[in-house]
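Trainee: Have a look at this prediction, sequence included:
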Amino acid sequence: MTTFASPTQGGASWSLWRVDAKPGAEGPVHTIDGEQVWSWVGGSAVVELAGERYTVAAGDTVVMPAGVVRRVVAGPGGGYSAIVTAPAGVRAAVDGADYGVPPWIV
């Protein structure tokens, strides 16, 4: 994760960051209590969102609603890069347990 904008970097009300995932990397199954917008700029992935699976690649955007169970799995060939934004201060939960505000959003 590379943070581009966040409250601790100058008072942004939305955080903006880049995700670079290695081939086959799997994010955790989790929820976020705010909307996220993911835009892929390279590679490919499978997005698991609310029980559905979506294959995405560079040029695709997925809006992930607040509170919906999600996971992103990097494509096996080259991983992926994505630019993501969410309201500052959103909290993550894994298996119903509060994870807190991810450090790249603070």
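Mentor: Happy to help now that I have it.

Trainee: okay, CA-based contacts and neighbour counts for the rest of this
Mentor: Noted.

Trainee: Can you name the residues that contact the closest residue in space to residue 25 that isn't next to it in sequence?
Mentor: Sequence neighbours aside, residue 74 is the residue nearest to residue 25 in space, at 5.2 Å (criterion: Cα to Cα, 6 or more residues apart in numbering). Applying Cα atoms under 8 Å, 6 or more residues apart in numbering to residue 74 gives the contacts 21-26, 44-46, 80.

Trainee: next up, a second structure to put side by side with the first:
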Amino acid sequence: MTLIRHADCRRTETPNGVMTTLASPTQGDAGTAVWRVDMLPGRTGPLHTFDTEQVWSCLDGGATIDLGGRGLTVGPGDTVVMPAGVPRQVTTGAEGGFVAVVTAPGGSRVYNPEGAADDPCDIAPKGDERLVPPWIR
């Protein structure tokens, strides 16, 4: 059993918010990655795709999630299951941010869907390259 203290959680900041790793293969030796997303108001994350399923549970605020071309509006208490291989993009409202807890298999890799613009946050690599984001490692 591993106890991960809040003070020891890994935090990764991007232009859109902060991902706080609660558990992952390199933090607690977990097979599943669990992280908190604190996204700032009026932001749009990059269009990207993961090679594994993710489950997002909204704790506070709200967002619109473009999931494979389908717009989903989420608020506190809502959960979205994002299938592997489906492009997604999260946008928060101008007045409020978005807080969620997310789970995915450890080692999940992100990549750019075909035709996506370059990611200004550099979490989704260019071309066919795939990488494990810091909050999932």
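Mentor: Cool, got the structure. Here the structure is a predicted model, which means the values were calculated and not measured.

Trainee: quick one: TM-score?
Mentor: The TM-score (TM-score structural alignment, normalised by the length of structure 1) is 0.95; 106 aligned residues with a Cα RMSD of 1.0 Å.

Trainee: ok, back up a step: the residue nearest to residue 25 of structure 1 corresponds to which position in structure 2?
Mentor: In structure 2, the residue matched to residue 74 of structure 1 (TM-score structural alignment) is residue 92.

Trainee: need the longest strand for structure 1.
Mentor: In structure 1, assigned by DSSP state E, the strand with the most residues is strand 36-49.

Trainee: Quick one: the residues in structure 2 that the helix or strand following it pairs up with.
Mentor: Remark: after strand 36-49 of structure 1, the chain's next helix or strand is strand 52-57, criterion DSSP states H and E. Aligned by TM-score structural alignment, strand 52-57 of structure 1 falls on residues 70-75 of structure 2.

Trainee: distance between that stretch and the chain's centre?
Mentor: Relative to the centre of its chain, stretch 70-75 of structure 2 is centred 15 Å away, using Cα atoms, centre = their mean, to the nearest Å.

Trainee: Same question for it: list its buried residues.
Mentor: Of all the residues in stretch 70-75 of structure 2, those buried under the rule 16 or more other Cα atoms under 10 Å are 74-75.

Trainee: Then stretch 94-102 of structure 2?
Mentor: The neighbour-count check on stretch 94-102 of structure 2 (16+ other Cα under 10 Å) flags 96-102 as buried.
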